[in-house]
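Chemist: generate a structure from the sequence data that follows.
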Amino acid sequence: MNVVSEPNPLPPRRLLLVTGLAGAGKSTALAVLEDLGWEVIDNFPVRLLKRLVAMPDEARAPLAIGFDSRTRGFVPAEIIALVKDLAAREDIALTFVFLDCSGSELERRYNETRRRHPMADGRPVMEGIAAERELLEPLRRWAEIMIDTSAMTSNDLQGHVRQLFAPEADKAAMTLTLSSFGFARGMPPLADLVFDMRFLDNPHWVPELRELTGQDAPVGEHIEKDPAFGDAFARIRDLLLMLLPRYAAQGKPYVHVAFGCTGGRHRSVYTAEAMAAGLRAAGFSPTVRHRNLGSRAADEIERDRR
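Modeler: Next comes the predicted model:
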């Protein structure tokens, strides 16, 4: 007697719900997800979600739905009940993401862009932020993944979303980033390794070098003349050459190595560029970013922080 085997059931469809405070970075996160191959719908009426996921989809592309307090039918208690029903289904693998941000940072962003907060309604921006935070608190508590973007740049958030949701095939190759920054303007929030280069002689105090940067040859020559540079650089390079293959073996998809100095324009910039060249010679393909390279040379920043 021949036994006809039943076809293997389709894997559950990935469904990602993305919400959070207005201005916290939802649009940025959804744009990254779209680049990663997700089917993205923003400001989707939540009450139609069951109908949407019931529609046949042969491609079964992962689906990301964005919504917030501006979306029609936005009632947190009803959304949580709906999500619980969807999470119980075997044909759906659901993840709920909440994007949070401090009130002071959101206020700064709204003042900088001169946009109106959706819940301010003629009131000060901070009052609108507080009202929205209170409304969204049940969703924040219930979310599986909470991303606080208070100290993140747009690039930081993009990298974090990629690290969380990129397909496994894309995570196989490690992405290496070397960056420079100025301690006077804050630490990079997502660096895996940070090296402080302020022990080197500061080109800022050489008048003819002050307006130049670590990408200019005279600055590099000045830094390399420091007796501490050669040995320190070689030790950091050897440490990275030992650590990076181990990170890759552990499946770490993104590694960010940051070099800091006071203003982020001279010592850190030169070291990052030189280290990138050294790692390329060893077979790596780092991307180099300079966070504060465009910042002006300012005596009030450098003073007493040599």
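Chemist: CA atoms for contacts and neighbours, from now on please.
Modeler: Will do.
Chemist: mind giving me the packing neighbours of the helix or strand containing S179?
Modeler: In this structure, S179 is located in strand 175-182 according to DSSP states H and E. Contacts defined by 3 or more C-alpha pairs under 8 Å, 6 or more residues apart in numbering; DSSP states H and E place strand 175-182 against strand 254-261, helix 267-281, strand 287-290.
Chemist: repeat the analysis, applying 6 Å as the threshold.
Modeler: Strand 175-182 sits against strand 254-261, strand 287-290, with contacts defined as 3 or more C-alpha pairs under 6 Å, 6 or more residues apart in numbering; DSSP states H and E.
Chemist: out of these, which is the most enclosed?
Modeler: strand 254-261 (a mean of 23; mean count of other C-alpha atoms under 10 Å).
Chemist: and for that one, what's in contact with it?
Modeler: Under the criterion C-alpha atoms under 6 Å, 6 or more residues apart in numbering, residues 174-183, 191-198, 268 lie in contact with strand 254-261.
Chemist: I'd like the structure of this one too, to check against the first:
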Amino acid sequence: MSDEGKATREAASRVVLVTGPSGAGRSTAIAALEDLGYETIDNLPLSLVPRLLDGALSQPMALGIDVRNREFSAIALIELIDRLTRTPTVRLEILFMDARADVLLRRYSETRRRHPLSPGDAPEVGIAQEIDLLAPIRARADVLIDSSDMTIHDCRAEIARLFDMGQRDRLAVTVHSFSYKRGVPRGLDMMFDCRFLANPHWVPELRPLSGLDAAVAGHVAADTRYEEFVSRVRELLLFLLPAHVEEGKSHLSVGFGCTGGQHRSVAVTESVAKMLAEAGWHVSKRHRELERQAQVLPGVKEASGA
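Modeler: Okay, here's the model as predicted:
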């Protein structure tokens, strides 16, 4: 490629087109890219995409496309990909989120959702049709991520590794809540134990709620040790985060654990994440046990603890 061609490509706007079979983690990928600073739009009609990308973009963009799109067809999507590839102002990348058919079927069975291609039939019918329909797109993918054996955190971390824009002055911080009974999440850089705080599990009216509820958060915050604990954690993180930026780190994971991952760790995670965001850091949150209850990818349904 000539120097002029390289300069043109570097000046082009980065656009990531995210697709893949339903249940493979496309929504997770879109959310992860948004956390990385991409402007995200999900399921825009294919005919409107070229108009959207006409002219310079103010920031990188991620577009989610799947079979629910009213104009969707493999031919139409390939034609769109070809058109955008030839557009000098666009630097297109295809991210294909994939998973094994048996994993997709398990996720649909656990969430009891209807497959968009077979709403009146068994999910496996729609899954097979969608895999076949998307095969030509899969073959065109620049990046293929198989989420079959991944958690949401694994998917987000992999996307951050592949699509972070390499800005040394920004650090993506993920704050996790988790249950010690289920083990410590993989990939944590720092971890804090919240089990010394007052436990809402022992208050009957609070037990079925989570740390996202104001009543639970208020109960945890009423512990005389809460304010100093959260304040010290905040000071520690604000001291350490700039040092991680200087070391060139693009992502940092901070975990807060309690017995069941439903009350105390969730409330503290929400509080600390808000404090960091107010201090200007790029923050995302993950509540592992609440996600399991909600059957979000990978869709494992379990009872919560204290």
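Chemist: mind checking the TM-score on these two?
Modeler: Once superposed, the chains reach a TM-score of 0.56 (TM-score structural alignment, normalised by the length of the first structure), with 269 aligned residues with a C-alpha RMSD of 5.7 Å.
Chemist: among the helices and strands packed on strand 175-182 of the first structure, which is nearest P245 of the first structure?
Modeler: Closest to P245 of the first structure of these is strand 254-261 (C-alpha to C-alpha; 11.0 Å).
Chemist: for the first structure, which segments are assigned as helices?
Modeler: With DSSP state H as the criterion, the first structure has helices at 26-35, 49-54, 76-87, 103-113, 125-142, 154-165, 168-171, 217-224, 229-249, 267-281, 299-302.
Chemist: can you redo the ones you listed as a markdown table with mean neighbour count and distance to L94 of the first structure?
Modeler: Output for the helices of the first structure, formatted as a markdown table (neighbours: other C-alpha atoms under 10 Å; distance: least, C-alpha to C-alpha, whole Å):
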| stretch | mean neighbour count | distance to L94 of the first structure |
| --- | --- | --- |
| helix 26-35 | 18 | 15 |
| helix 49-54 | 12 | 11 |
| helix 76-87 | 15 | 6 |
| helix 103-113 | 14 | 28 |
| helix 125-142 | 17 | 13 |
| helix 154-165 | 16 | 13 |
| helix 168-171 | 12 | 17 |
| helix 217-224 | 17 | 51 |
| helix 229-249 | 14 | 28 |
| helix 267-281 | 21 | 40 |
| helix 299-302 | 13 | 48 |
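Chemist: before we move on, back to that, show me how to select, in PyMOL, the buried members of the contacts of strand 254-261 of the first structure.
Modeler: Here is the PyMOL selection string for the buried members of the contacts of strand 254-261 of the first structure, based on 16 or more other C-alpha atoms under 10 Å:
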select buried, resi 174+175+176+177+178+179+180+181+182+183+191+194+196+197+198+268
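Chemist: and the residue lying closest to G55 of the second structure once chain neighbours are set aside, how many neighbours does it have?
Modeler: Closest residue in space to G55 of the second structure, ignoring its immediate chain neighbours: T89 at 7.2 Å, by C-alpha to C-alpha, 6 or more residues apart in numbering. For T89 of the second structure, the neighbour count with other C-alpha atoms under 10 Å is 20.
Chemist: wait, T89 of the second structure sits on A11?
Modeler: No: shown here, T89 of the second structure and A11 do not form a contact pair, counting by C-alpha atoms under 6 Å, at 7.4 Å.
Chemist: and for those two, which residues touch both?
Modeler: By C-alpha under 6 Å, 6+ apart, no residue touches both T89 of the second structure and A11.
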